[in-house]
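Undergrad: predicted structure and sequence below. I'll ask about it afterward.
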Amino acid sequence: MSVQAVPVTGAVHSFDVSTGVDGPGTRFVAFLAGCPLRCQYCHSPDTWYQRNGEPTTVDELVTRIRRYERFIKVAGGGVTISGGEPLQQPAFVREVLTRCTAMGLHTALDTSGFLGDRADDALLDAVDLVLLDIKSGDPGTYQRVTRTGRLTPTVRFAHRLAGRGIPIWVRFVLVPGLTDDPANVDAVADIVAAVPTVERVEVLPFHRLGAGKYAALGIDFPLAETEPPGAELLDRVRGRFRARGLTVC
């Protein structure tokens, strides 16, 4: 009597088709539910728990991706798995990305790297690009930002990716009064400059667009009174990365 394989299932919060935000070209982006971090500036608190996602098999998600396959190929795009934190569901991510690679689609993984040790070699074999969110370069600031995490796993993951030749786009969220201290910015820049496969750095200005989600969930938004960074601060911080020879967006 043969034993039927149990389909790999993940918790998918939502999906979108976007251009120029989650990797090159037009992307099919799957947002998975569940994240171990509680970043003060998170604009998607509705993705913190896996129970907030829709149970979805690999076949179901790939079937949905196939509807856009021709369009995203013509548009020079691909598929991005985001979150939440996708590496909280590594088996599901591995199978989806492997199937996308077999379809000839460019693949990207959007992650904080905090759970990078959960990504096995087979998963990374199916990744063409990693969008790596480096929250801070100072360990103490990193912990204040994430409220639960440590910097070391992200740095370790970045060097593992570089060792495999995987391109990286770094993302750094600039929050006045939280991540903008010059010593913290320089520490991030030093980390990034030591990773040879980093292709670009995106310095992202903090915004309060997710405040309504916190209110709807009955959760206090810790940065409700924080103003977005001004142009002068953004220019200064971007300049610290450029000073190390990095391409900055």
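TA: Sure thing, it's come through.
Undergrad: switch to C-alpha atoms for all contacts and neighbour counts from now on
TA: Will do.
Undergrad: touching the strand ranked longest in the chain from outside, list them.
TA: In terms of residue count, the longest strand belonging to the chain (DSSP state E) is strand 9-19. For strand 9-19, the surrounding residues in contact (C-alpha atoms under 8 Å, 6 or more residues apart in numbering) are 25-34, 47, 50-58, 83, 89, 92.
Undergrad: tell me the buried residues in that strand?
TA: Thr9, Gly10, Ala11, Val12, His13, Phe15, Ser18 (16 or more other C-alpha atoms under 10 Å).
Undergrad: take this one as well and set it beside the first:
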Amino acid sequence: MAEMTLEGVDARPEDSAFALGRVHSIETMGTVDGPGIRFVVFVQGCPMRCAYCHNPDTWSVNGGTMVTVEHLMDEFQSNHEFYRSGGITVSGGEPLLQPEFLADLFCAMHNNPDGRVHTCLDSCGYAFDPAHPEKFDAVLNETDMVLLDIKHADPVEHKKLTGCDPARILAFGDELARRKIKVVIRHVVVPGITDTVEECEKLGCLIAPWHNVVGLEMLPYHTMGVVKYEQLGIPYKLEGVPQMDTARMPELRNAVMTGMKKRRAELKNAIG
């Protein structure tokens, strides 16, 4: 399943300088998808099957609508004044399945005649291919910030939770660190799965070598997406799991920071 969807859905019409993208939906006033007010493009297609995914309708790479970069530019420009302190974010689904489209869109935003637009990529990182990182050069050269989702700090538990091994994701994190692209780590906290101090400290250890990390968002698990599973006739894997107690979030965030500090101290001492 995953290998098939990793082929992506890039397409470039003969009469256009830009690639087409397969888009699920657009949000014109996003406030939680990067700094400031954002124009958010949700693309279609995702290789992961996270148990708590609240957008299962974005999984198929054959869904959504084929959209031009020019169309998205026009939509953005219609509300351009609202985005002066924000920019554009491409989320999903998984944007890295469409690297050519994403690169063209971000390049166009950087060259906007009304002024350079801040670009942000919201990614699970799994579509990154560490054997061929050059495929993503054009995208990452035009990316100002990445919201990187780390689903679980333990590889075995990660695969149980998402259906995928985390190696590609960690390789993507390493690539972003090498390029010094600003990264905000996102971690969904699920009762009984990712809500222990131990798991959160391991997450801190995992991201400690990435000195380009500028933020950490601990996202409490919610059940608002369950209705989509019912509508699509898909079994919901976390049936019966309650919403996360938000009162515990500061404690768990502190655990991540503690793990990060400990690991960075160890790395520093190892260097001498």
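TA: Thanks, I have it. This one's a predicted model, so the numbers in the text were calculated from it and none came from an experiment.
Undergrad: what TM-score do we get after superposing?
TA: Here the TM-score for the pair of chains, by TM-score structural alignment, normalised by the length of the first structure, is 0.91; 241 aligned residues with a C-alpha RMSD of 1.8 Å.
Undergrad: that older thread, mind checking which of the contacts of strand 9-19 of the first structure are in strands?
TA: Cross-referencing the contacts of strand 9-19 of the first structure against strands under DSSP E gives Thr26, Arg27, Phe28, Val29, Ala30, Phe31, Leu32, Glu54, Pro55, Thr56, Thr57.
Undergrad: report the buried members of the residues you listed.
TA: The neighbour count (16+ other C-alpha under 10 Å) marks Thr26, Arg27, Phe28, Val29, Ala30, Phe31, Leu32, Thr56, Thr57 as buried among these.
Undergrad: dump the residue contacts of the last one.
TA: Which is Thr57 of the first structure. Contacts for Thr57 of the first structure (C-alpha under 8 Å, 6+ apart) come out as Pro7, Val8, Thr9, Gly10.
Undergrad: which position in the second structure aligns with it?
TA: By TM-score structural alignment, Thr57 of the first structure lines up with Thr68 in the second structure.
Undergrad: distance of its match from Ser16 of the second structure?
TA: Thr68 of the second structure sits 9 Å away from Ser16 of the second structure, going by C-alpha to C-alpha, to the nearest Å.
Undergrad: got it, and Phe82 of the second structure?
TA: Counting by C-alpha to C-alpha - Phe82 of the second structure and Ser16 of the second structure are separated by 28 Å.
Undergrad: and these two? which has more neighbours close in?
TA: Phe82 (17 against 11; other C-alpha atoms under 10 Å).
Undergrad: quick one: map that one onto the first structure.
TA: Under the alignment by TM-score structural alignment, Phe82 of the second structure pairs with Phe71 in the first structure.
Undergrad: gap between that match and Tyr41 of the first structure?
TA: 33 Å.
Undergrad: swap in Tyr142 of the first structure?
TA: For Tyr142 of the first structure, the distance to Tyr41 of the first structure (C-alpha to C-alpha) stands at 12 Å.
Undergrad: got it, and Gly116 of the first structure?
TA: When distance is defined by C-alpha to C-alpha, Gly116 of the first structure is 21 Å away from Tyr41 of the first structure.
Undergrad: which of these two has more neighbours?
TA: Shown here are Gly116 of the first structure and Tyr41; by other C-alpha under 10 Å, Tyr41 has more neighbours (23 against 20).
Undergrad: does the residue found closest to the more buried one once you drop the neighbours it is linked to in the chain count as helix, strand or coil?
TA: In space, and not counting its chain neighbours, Tyr41 of the first structure is closest to Leu223: 6.6 Å by C-alpha to C-alpha, 6 or more residues apart in numbering. At Leu223 of the first structure the chain is in coil, as set by DSSP: H, G, I helix; E, B strand; the rest coil.
Undergrad: Leu223 of the first structure maps to what in the second structure?
TA: By TM-score structural alignment, Leu223 of the first structure lines up with Leu238.
Undergrad: burial count for that match?
TA: Leu238 of the second structure: 13 neighbours (other C-alpha under 10 Å).
Undergrad: repeat for Asp137 of the second structure
TA: If you count neighbours by other C-alpha under 10 Å, Asp137 of the second structure ends up with 14.
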